[in-house]
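1. return a 3D structure for these sequence lines:
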Amino acid sequence: MNEKIKNAVDHIQKKTTIKPKVAIILGSGLGGLADEMDAQATIPYKDIKDFPTSTVAGHAGEFVIGHLQGVPVIAMKGRFHYYEGYPMWKVVLPVRVMCAMGIETLIVSNAAGGIHKDFSPGDLMLIRDHLNQMGDHPLIGPNDEEVGPRFPDMSTAYDEKLASIAHEEAEAMGFELQHGVYAATTGPTYETPAEVRMFRTLGADAVGMSTVPEVLAARHAGARVLGISCISNAAAGILDQPLSHEEVIETTEKVKVRFLELVKRTIERIGKGDHQ
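-> Take a look at the predicted model:
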């Protein structure tokens, strides 16, 4: 095991007796799910050797470990982004650490701009597939065969059984869960209208600045992935108005109750083994 990963795992395991089976990455404005957990330990990223710190508003920058719906869970309140100046290996370091701890499932969330013209701010979109438009890849460099293969298969990057559970639970809650393709860019600028038209032509339904590197690292290590985007705004050129991070946080605040309930219901189903 990579020494940086081992050091982080050792640090976390000294703080908790829980062996998490599900990991959750909470995107901008969605960290409230961690407050729903029966938490045993809260570990700031800054206390872990070799970990960067989260610098973005809406990202608390800490692990929370405990139980949610009776399932042992580790949650990331905030993530690291490529645009913050971190190399890809640091962006995905938390995912590497959580996989080394034995997680089997990763639920990853984000706030994203809606490209599909039928999407509205506040919609939740199940990620069915993605486009890596970041110009970099977290698996570039020497491969650790103990973690995963040199050439991982990405034909099912997002798990179909987990997606079906999420759809069923959204229907039971009485709302339509959108689904589509997520395009990842480096940021930190929002996309231009021309770029949004290009992404739509390429088949993207939403666009954001995260998630894909984490999914690639998780799938490399054999974890199953469920991805959910909160459509926080219409992407550039769709509406005649500027984009802002304040709008992103405002929208996620409005939708977080629905998001939290959907994830809790999905995790409860995972705990029952319905995803097997």
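2. from here on, contacts and neighbour counts on C-alpha atoms
-> Will do.
3. and stretch 230-247, what's buried?
-> By neighbour count with 16 or more other CA atoms under 10 Å, stretch 230-247 contains the buried residues 230-237, 243, 245.
4. just the strands in the stretch 51-200 of the chain please.
-> 62-68, 71-77, 105-114, 124-132, 178-184 (DSSP state E, counting those that start in this stretch).
5. of those strands, which is nearest E191?
-> Of all the strands of the stretch 51-200 of the chain, strand 105-114 sits nearest to E191, with 9.2 Å by CA to CA.
6. distance between the closest one and the chain's centre?
-> Remark: strand 105-114 is offset 4 Å from the chain centroid, using CA atoms, centre = their mean, to the nearest Å.
7. contacting residues for the residue of the chain positioned farthest from its centre?
-> For the chain, the largest distance from the centre (CA atoms, centre = their mean) belongs to D240, which lies 29.0 Å off. If you count contacts by CA atoms under 8 Å, 6 or more residues apart in numbering, D240 has none.
8. again, 10 Å this time
-> A234 (CA atoms under 10 Å, 6 or more residues apart in numbering).
9. let's see this one next, to set against the first:
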Amino acid sequence: MGETISNSEYLNLLDRANFTISTFLSHHSQLSKPRVLIICGSGLGGIANILNNQAEISYEKIPGFKLSTVPGHAGKLIFGHIGTNQVPVMCMVGRLHFYEGYSFQETTFPIRLAKKLNVSTVIVTNAAGGIDPTFKPGDLMLISDHINFPGLAGYHPLRGPNLEEFGPRFQPLSDAYDFELRKLFLTTARNKLGITRNIHEGTYFFAAGPTFESRAEVRMIRNLGGDAVGMSTVPEVIVARHSGLKVLAISLITNAGVGDKPPSAFAENPKPLDEGMASHDEVLQAADEASKDVQKIIQATVNEL
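-> Sure thing, here's the model as predicted:
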């Protein structure tokens, strides 16, 4: 697990990162005041293609940033404009995960940097497994609530001395996923763009990963109220809300969770054990097929912010 540092060291790193980005953006003055942070999930790095007037910097050049080690996560910040209204944004092409060995302090560092840069809205995307049996690969789910399973067990991104500079000791999360942003995304997709892809709304279950869920775990998550499951997003959302940022979060359903019991050794004609089994290649393929619709909706949504 990644090392946790003191608040004073952490704030110093933030100041250094802020200085680095501010210096970088001083050469791109039209991009110097991003209003929106977009976090690209697995296979969704193509979202960065909707940015105009791009300027990019790799994570390794930013103090406090760790390197992304997962296929489909490039590991760079891209600044640019979106839409006819030229909304200035910063885009994380590649996020950091707890399962990579990083601490939550490290994986959520970019969120607080965005706050220092005066970003006001965070759009989080992810690839997720469908737990609701009506969800199909390629569907989208607007996240309206979450279950922070590691957090309930003590692995929480706000654990430790509170950073009073950003938010309160006891952060409420009943309003974590902004209603107006969810409504804007949905009406933009349906009424403005005429997107016919299935869009659901539901609860995201955060599991630490990196293994995909067992059959019994899928049944448990369903019983606990999860509609989709993934290995990211919730720590970032919690820190964003602690920092006073509005949040819109979208899951791309890339595989259906296998929740029926495994074939019995007593059965004469059992189903193959690997039937419906998830893989990261499947995640990337489904993301690639749906990414154009996701890009269109995010572009039109951000244009209204």
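10. overlay them and tell me the TM-score.
-> TM-score for the superposed chains, counting by TM-score structural alignment, normalised by the length of the first structure: 0.95, backed by 270 aligned residues with a CA RMSD of 1.3 Å.
11. max pairwise distance over the buried residues of stretch 230-247 of the first structure: which two?
-> The distance between the two most remote of those (CA to CA) is 19.0 Å, for C230 and G237.
12. L139 of the first structure: neighbour count?
-> L139 of the first structure has 18 neighbours, counted by other CA atoms under 10 Å.
13. just tell me what it corresponds to in the second structure.
-> Superposed on the second structure with TM-score structural alignment, L139 of the first structure falls opposite L158.
14. give me the distance between T108 of the second structure and G167 of the second structure.
-> Noted for T108 of the second structure: a distance of 14 Å to G167 of the second structure, by CA to CA, to the nearest Å.
15. who has more neighbours, those two?
-> Each of T108 of the second structure and G167 has its neighbours counted (other CA under 10 Å); T108 has more, 25 against 15.
16. residues near the closest residue to V255 of the first structure other than its chain neighbours, how many?
-> If the residues on either side of it in the chain are set aside, V255 of the first structure comes closest to G122, at 5.7 Å by CA to CA, 6 or more residues apart in numbering. By the measure other CA under 10 Å, the count of residues near G122 of the first structure is 23.
17. for the one 5 residues further on, same thing?
-> In terms of burial, I127 of the first structure registers 25 neighbours under the definition other CA under 10 Å.
18. please apply the same query to S8 of the second structure.
-> Residues lying near S8 of the second structure (other CA under 10 Å) number 10.
19. give the contact list for it.
-> Applying CA under 10 Å, 6+ apart to S8 of the second structure gives the contacts 14, 163.
20. tilt between the helix or strand hosting it and strand 76-82?
-> Assessed by DSSP states H and E, S8 of the second structure sits inside helix 7-25. If you take axes from the mean of the first three to the mean of the last three CA atoms, to 10 degrees, helix 7-25 of the second structure sits at 50 degrees to strand 76-82.
21. give the buried residues for helix 7-25 of the second structure.
-> Of all the residues in helix 7-25 of the second structure, those buried under the rule 16+ other CA under 10 Å are 10-11, 13-18, 21-22, 25.
22. which residue lines up with P133 of the second structure in the first structure?
-> Using TM-score structural alignment, P133 of the second structure pairs with K117 in the first structure.
23. once you drop chain neighbours, what's closest to its match?
-> In this structure, K117 of the first structure finds its nearest non-sequential neighbour in I238, 7.7 Å apart by CA to CA, 6+ apart.
24. from G114 of the first structure, how far out is that neighbour?
-> Separation of I238 of the first structure from G114 of the first structure (CA to CA): 9 Å.
25. so how many other residues sit close to the corresponding residue of the first structure for K183 of the second structure?
-> Using TM-score structural alignment, the equivalent of K183 of the second structure in the first structure is S164. By the criterion of other CA under 10 Å, S164 of the first structure has 14 neighbours.
26. measure S164 of the first structure to I25 of the first structure for me?
-> Between S164 of the first structure and I25 of the first structure the distance, using CA to CA, works out to 20 Å.
27. then G237 of the first structure?
-> Distance from G237 of the first structure to I25 of the first structure, by CA to CA: 29 Å.
28. and if you look at I140 of the first structure?
-> I140 of the first structure is 23 Å from I25 of the first structure, by CA to CA.
29. between the two, who's got more neighbours?
-> The neighbour count for I140 of the first structure versus I25, taken as other CA under 10 Å, is higher for I25 (24 against 10).
30. surely that one meets V95?
-> Yes - counting by CA atoms under 10 Å, I25 of the first structure does reach V95; the two are 9.0 Å apart.
31. spit out the residues that contact these two alike.
-> Residues touching both I25 of the first structure and V95 (CA under 10 Å, 6+ apart): 76, 79, 106, 214.
32. what's the farthest-apart pair in the residues you listed?
-> R79 and L106 (13.6 Å).
33. mutual contacts of those two, please.
-> 25, 95, 214.
34. can you flag which of the residues you listed belong to helices?
-> If you go by DSSP state H, those have 95, 214 in helices.
35. how about a markdown table for the shared contacts of R79 and L106 of the first structure, with distance to D47 of the first structure added?
-> Below are the shared contacts of R79 and L106 of the first structure laid out as a markdown table (distance: CA to CA, whole Å):
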| residue | distance to D47 of the first structure |
| --- | --- |
| I25 | 19 |
| V95 | 17 |
| E214 | 21 |
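36. nearest to A183 of the first structure among the shared contacts of R79 and L106 of the first structure?
-> If you rank those by distance to A183 of the first structure using CA to CA, E214 comes first, at 13.5 Å.
37. aligned to the closest one, what sits in the second structure?
-> Aligning on TM-score structural alignment places E214 of the first structure opposite E236 in the second structure.
38. how about I43 of the first structure?
-> By TM-score structural alignment, I43 of the first structure lines up with I57 in the second structure.
39. look at that match and say how many residues are nearby.
-> With other CA under 10 Å as criterion, I57 of the second structure counts 15.
40. for it, give me its contacts.
-> Listed by CA under 10 Å, 6+ apart, the contact partners of I57 of the second structure are 21, 24-25, 75-79.
41. cool, N52 of the second structure as well?
-> Neighbour list for N52 of the second structure: 79-83, 86-89 [criterion: CA under 10 Å, 6+ apart].
42. and which of those residues is nearest to G226 of the second structure?
-> Nearest to G226 of the second structure out of the contacts of N52 of the second structure is V89 (CA to CA; 30.9 Å).
43. now do the helices in the stretch 51-200 of the first structure.
-> Along the stretch 51-200 of the first structure, counting by DSSP state H, counting those that start in this stretch, helices occupy 88-91, 93-100, 160-173, 193-202.
44. no more questions from me, cheers.
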